[in-house]
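**Q** Got a predicted structure plus its sequence, pasted below:
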Amino acid sequence: MTDQHPNFVQSYFHGTKANLHVGDLIVPGNNANYGERKAKFVYASSNLNVAIWAAELAVGDGPGRIYVVEPVGAIENDPNLTDKKFVGNPTNSFRAREGFRVVAEVKGWQGHPSEEITAAREKVDLALKNGAPIIED
């Protein structure tokens, strides 16, 4: 008898305020989570905490949401973080020009304390006010 081991597939998470459904495509050209410009890429992470921050800091009035997504094309390391803010890619952050497909929604996730969210949002707002690009496409 031979032991059969299942193949494991990398999971990716996308944090946002958008109300999406299983099967929906998240594609470039929509408003970015931060600021008012159109995104040229869609970003995701295999680190749930990164997706939680994205959901909490995203522009919009609705609740933050986190989706399990799969790429529909090639993905690459997020150049906004990889070897810029961090050595390597410890946040496991990626981007895709073709986008991602929603395969599930993460329910019951634990958010950060409100004072941490407020402090992080103030940093993002200040950077936007000073013209610093939050995401460089």
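**A** Thanks, I have the structure now.
**Q** CA only for contacts and neighbour counts going forward, please
**A** Will do.
**Q** For the nearest residue to Pro133 once chain neighbours are set aside, which three-state class applies?
**A** Closest residue in space to Pro133, ignoring its immediate chain neighbours: Ala127 at 7.3 Å, by C-alpha to C-alpha, 6 or more residues apart in numbering. Three-state call for Ala127 (DSSP: H, G, I helix; E, B strand; the rest coil): helix.
**Q** second one coming, line it up with the first:
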Amino acid sequence: MLDDATTPPPATLDDHDHITGPFLHGTRAVLAPGDLIEPGRPSHFRPGQPLVHVYFTTRPETAAWGAELAAGLAAAGLAGEQDDVTGRVYEVEPTGPFEDDPNVTDKRFPGNPTRSYRSRDPLRVVGEVLDWPRHSSAEVDAMLASLARLRGEGRDLIID
């Protein structure tokens, strides 16, 4: 369980300098240092829906979920092209202002204990993180089943 006892004040586009990294991004994309992760790309979670924002975190376990779910959805044929189904976590740096991610902050985790953020500006890849915390196959399968249930109910919405 995430500890929200040390939750920083909300990050807004005008007030985010109090949030410090390292910043992390979980994905299945193969990236190299210097690459940009830009808005406008399809979501791993909703492949037909290009995203206005890019998403990132300061928590390794949150980035791990992003990587594992992106890989799991691709392996199940639910995330567009299946050229690579390996989850990866990258250290990134925001190139512009960012704010709390309302998909988790307002809906599920008041106070943002997942330390999830979003930006309309690209993230620059610093390097790949190789020793990120993996979840068990059972945990990933349960999360994928939960996402499938939400999708079936039409509740897999992304506030973007």
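**A** Structure's in. What do you need? Since this is a predicted model, take the numbers as computed values, not measurements.
**Q** which one in structure 2 is aligned with the residue nearest to Pro133 of structure 1?
**A** Applying TM-score structural alignment, one finds that Ala127 of structure 1 aligns to Leu150 in structure 2.
**Q** these two touch, right, that match and Ile158?
**A** No - using C-alpha atoms under 8 Å, Leu150 of structure 2 is not in contact with Ile158, being 11.7 Å away.
**Q** hmm, back to that, check the spacing between the match of Ala127 of structure 1 and Asp156 of structure 2 real quick.
**A** Using C-alpha to C-alpha, to the nearest Å, Leu150 of structure 2 is found at 5 Å from Asp156 of structure 2.
**Q** what residues are shared contacts of those two?
**A** Here Leu150 of structure 2 and Asp156 have no joint contacts, going by C-alpha atoms under 8 Å, 6 or more residues apart in numbering.
**Q** ok, the aligned residue in structure 2 for Arg101 of structure 1 - contacts?
**A** Superposed on structure 2 with TM-score structural alignment, Arg101 of structure 1 falls opposite Arg124. Arg124 of structure 2 sits next to 33-37, 92-95 when contact means C-alpha under 8 Å, 6+ apart.
**Q** What ranges does structure 1 have for its helices?
**A** Using DSSP state H, the helices of structure 1 run over 48-57, 114-129.
**Q** And the last one, what's buried?
**A** Right, the one you point to is helix 114-129 of structure 1. For helix 114-129 of structure 1, burial by neighbour count (16 or more other C-alpha atoms under 10 Å) applies to 121, 124-125.
**Q** Identify the residues contacting that helix?
**A** Residues outside helix 114-129 of structure 1 that contact it (C-alpha under 8 Å, 6+ apart) are 34-35, 56-57, 133-134.
**Q** quick check: angle from it to helix 48-57?
**A** Here helix 114-129 of structure 1 points in a direction 70 degrees away from that of helix 48-57 (axes from the mean of the first three to the mean of the last three C-alpha atoms, to 10 degrees).
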